[in-house]
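*Asks:* Predicted model and sequence follow; I will ask about them next.
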Amino acid sequence: MEQLISPRAEIHPEAVLGKNVVVEAFAKIDKDVIIGDGTWIGANAVIYPGARIGKECKIFPGAVIAGVPQDLKFKGEYSTAEIGDFTTVREYVTVNRGTASKGITKVGSHTLLMAYTHLGHDTLVGDYCVIANSVQIAGEVEIGDWAVVGGASAIHQFVRIGAHAMVSGMAGVLSDVAPYTKVFGLPAAYIGINYIGLKRRGFSKEQIEVVHDAYRVFYQQGMNASQAVTYMKTYLENTEQLVEIMDFITSSRRGVIKNSFKKSAVTEESA
């Protein structure tokens, strides 16, 4: 099957479309756009210059990819918005392209951006992430692989969300969310490790227990971040997960979320 492009779509002659690309009526694809094999572009989607979309993606109606950054410092410099393979972008999602800061806004492969989500300039989203409906992500946010962000949450600029973390719906995330954890509230607070998510992804009981031990130290022993990391290095098993946790904490610029809900507010499963 070759390209199936509606005669009512607007395709710039300099756009590069792979094999088996489908473009529905009234979609607009501008110059300096590359779309991979087998990708579907829904009706009324708009793909602006600088967009790089991988293979077998689905871009639903009304989505806008590579729009100009909403950043007053932006001076028209060249930048891109890149989406990996097998990623789904639902209705009215907006993905702004980068600025001079990073030059790129990037979404990984096998990721789902649900309806009305906004990704600000220079944001980096990993692979296998789920960003639920109406999540608002500011500029220069970094979200690790397999992270889940619940609907109607707001993520402050420069925040990092670690791999396998889960942000519950309607959260306000003002500081970094550590890997493998769950947060909730406004401002978001720690409510436990992402136990169910880790089990679903094949983490062993022993791996999960190391993660749990690390966050018992970080959240329950009354230590500051550097003291907690020193304790982890000294007393906990040096696994891949522990190294990732310690590296995330020590490299945080905004600080890792340290506040937590009272024990009565934490489910038995996540405690």
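*Replies:* Yep, that arrived.
*Asks:* From here on, just use CA atoms for contacts and neighbour counts.
*Replies:* Noted.
*Asks:* Which helix or which strand is home to residue 229?
*Replies:* Using DSSP states H and E, the element containing residue 229 is helix 225-235.
*Asks:* Mind giving me the packing neighbours of that helix?
*Replies:* helix 205-220, helix 240-251 (3 or more C-alpha pairs under 8 Å, 6 or more residues apart in numbering; DSSP states H and E).
*Asks:* Now with 7 Å, please.
*Replies:* helix 205-220 (3 or more C-alpha pairs under 7 Å, 6 or more residues apart in numbering; DSSP states H and E).
*Asks:* how far out from the middle of the chain is the helix it packs on?
*Replies:* 24 Å (C-alpha atoms, centre = their mean, to the nearest Å).
*Asks:* what comes into contact with that helix?
*Replies:* If you take C-alpha atoms under 7 Å, 6 or more residues apart in numbering as the criterion, helix 205-220 is touched by 193, 225, 228, 232, 241-242, 258.
*Asks:* For the most centrally placed residue in the chain, give me its contacts.
*Replies:* Nearest residue to the geometric centre of the chain (C-alpha atoms, centre = their mean): residue 125, 3.4 Å. Neighbour list for residue 125: 106-108, 142-144 [criterion: C-alpha under 7 Å, 6+ apart].
*Asks:* Next one for the comparison:
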Amino acid sequence: MAVKIHPTAVVESGARLGEDVRVGPMCYIGPEVEIGDGTTFGTHCSVTGPTRIGRENRFVGHCAVGGEPQDKKYRGEHVELEIGDRNTFREFVTLNRGTGSGGGVTRIGSDNWLLAYTHIAHDCVVGNHCVFSNNATLAGHVSVGDHVILSGFVGVHQFCRIGAHAFIGMGAFVNGDVPPFVMVAQEGYGRPRGINAEGLKRRGFDAERISAIKRAYRALYVAGIPLEEARTKLMELAVESADVRAVLEFVDSGDRPLLR
């Protein structure tokens, strides 16, 4: 199907638009932008590059996509933003490109839902099937796994990691790594408050898997033992649980302290 560009929109020479792309009123598409089939832009969206956007994404309105990183060290290096397929970006979402010193690319996966005023800073990596509620903000170099939910007004400190299936409660400030499956609630800075059991049930985790994850959580957060002892316990539990192995691998692979 043909591309549809509103008469008030500006699409620079060099931009590459797939089939059935729709560009709404007062939008701007820069010269180093590639947009996949079926992607749509509402009013007043801007896309600068280098930026690559996949298929069937929806930018509702006033989104700022592919802007320069908000980093004083940035000196105009060739840096990029990559976006997968079938994401929804609501009003006033901001997505920045990477930095030369941070890997050069900000990456967002597929099938995510980013609500109004969400901000994804430079060099972040976001997985698939995530939900970021209004005003959720990632500082630079944050990594977010699949099926993560960030509630409204969540703030994540730079270089932190959030493991798959984690749930961050409304208004929590995250300044440490959050292991997979963990639920975090607001208490000044966010604090672990159990596992995301309800979310896991909705995604088909059976009682045995959830019980194993609960045992891993108790070892990390409830037993009151040093992290090295908790790690030993996780190694024992991981023998019979792939989910616990995922938690153990997360614990072993980070540079920042765990949120505890």
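*Replies:* Alright, I've got the coordinates. Not measured: the values here are computed from a predicted model.
*Asks:* Give me the TM-score for this pair.
*Replies:* Put the two chains on top of each other and the TM-score (TM-score structural alignment, normalised by the length of structure 2) is 0.97; 258 aligned residues with a C-alpha RMSD of 1.0 Å.
*Asks:* ok, back up a step: ok, and the contacts of residue 125 of structure 1 in structure 2?
*Replies:* Among the contacts of residue 125 of structure 1, the ones whose aligned partners also touch in structure 2 (both residues aligned by TM-score structural alignment, their matches' C-alpha atoms under 7 Å) are 106-108, 142-144.
*Asks:* Identify the residues contacting the counterpart of residue 255 of structure 2 in structure 1.
*Replies:* With TM-score structural alignment as the criterion, residue 255 of structure 2 lines up with residue 253 in structure 1. With contacts taken as C-alpha under 7 Å, 6+ apart, residue 253 of structure 1 has no neighbouring residues.
*Asks:* wait, what's in contact with the aligned partner of residue 20 of structure 1 in structure 2?
*Replies:* Alignment note (TM-score structural alignment): residue 20 of structure 1 maps to residue 20 of structure 2. If you count contacts by C-alpha under 7 Å, 6+ apart, residue 20 of structure 2 has them with 1-4, 37-38.
*Asks:* all helices of the stretch 51-200 of structure 1, in order?
*Replies:* Ranges of helices in the stretch 51-200 of structure 1, per DSSP state H, counting those that start in this stretch, are 195-200.
*Asks:* how many other residues sit next to residue 35 of structure 2?
*Replies:* As a burial measure, residue 35 of structure 2 scores 23 neighbours (other C-alpha atoms under 10 Å).
*Asks:* wait, I meant residue 72 of structure 2
*Replies:* 6.
*Asks:* What is the aligned counterpart of residue 210 of structure 1 in structure 2?
*Replies:* Here residue 210 of structure 1 is matched to residue 212 in structure 2, going by TM-score structural alignment.
*Asks:* Pull up the gap between the match of residue 255 of structure 2 and residue 93 of structure 1, please.
*Replies:* In this view, residue 253 of structure 1 and residue 93 of structure 1 are 28 Å apart by C-alpha to C-alpha, to the nearest Å.
*Asks:* What separation is there between residue 58 of structure 1 and residue 149 of structure 1?
*Replies:* Using C-alpha to C-alpha, which is the criterion applied here, residue 58 of structure 1 is 20 Å from residue 149 of structure 1.
*Asks:* In terms of neighbours, single out the busier of these two.
*Replies:* Neighbours were counted for residue 58 of structure 1 and for residue 149 using other C-alpha under 10 Å; residue 149 has more, 26 against 21.
*Asks:* Pretty sure that one sits against residue 165.
*Replies:* No - between residue 149 of structure 1 and residue 165 there is no contact under C-alpha atoms under 7 Å: 8.4 Å.
*Asks:* For the contacts of helix 205-220 of structure 1, which single residue is the most surrounded?
*Replies:* When neighbours are counted by other C-alpha under 10 Å, residue 193 leads the contacts of helix 205-220 of structure 1 with 25 neighbours.
*Asks:* which residues touch it?
*Replies:* Neighbour list for residue 193 of structure 1: 180-182, 212, 270 [criterion: C-alpha under 7 Å, 6+ apart].
*Asks:* One more pass at 10 Å, please.
*Replies:* Neighbour list for residue 193 of structure 1: 164-166, 178-183, 208, 211-212, 215-216, 269-271 [criterion: C-alpha atoms under 10 Å, 6 or more residues apart in numbering].
*Asks:* So residue 138 of structure 1 is in contact with residue 94, correct?
*Replies:* No - between residue 138 of structure 1 and residue 94 there is no contact under C-alpha atoms under 10 Å: 11.6 Å.
*Asks:* Now do the residue in structure 2 sticking out farthest from the centre against residue 65 of structure 2, distance only.
*Replies:* For structure 2, the largest distance from the centre (C-alpha atoms, centre = their mean) belongs to residue 7, which lies 33.6 Å off. According to C-alpha to C-alpha, residue 7 of structure 2 and residue 65 of structure 2 sit 21 Å apart.
*Asks:* go on, residue 169 of structure 2?
*Replies:* For residue 169 of structure 2 relative to residue 65 of structure 2 (C-alpha to C-alpha), the value is 26 Å.
*Asks:* Neighbour count: the two, which is higher?
*Replies:* Between residue 169 of structure 2 and residue 65, counted using other C-alpha under 10 Å, the more crowded position is residue 65 (24 against 21).
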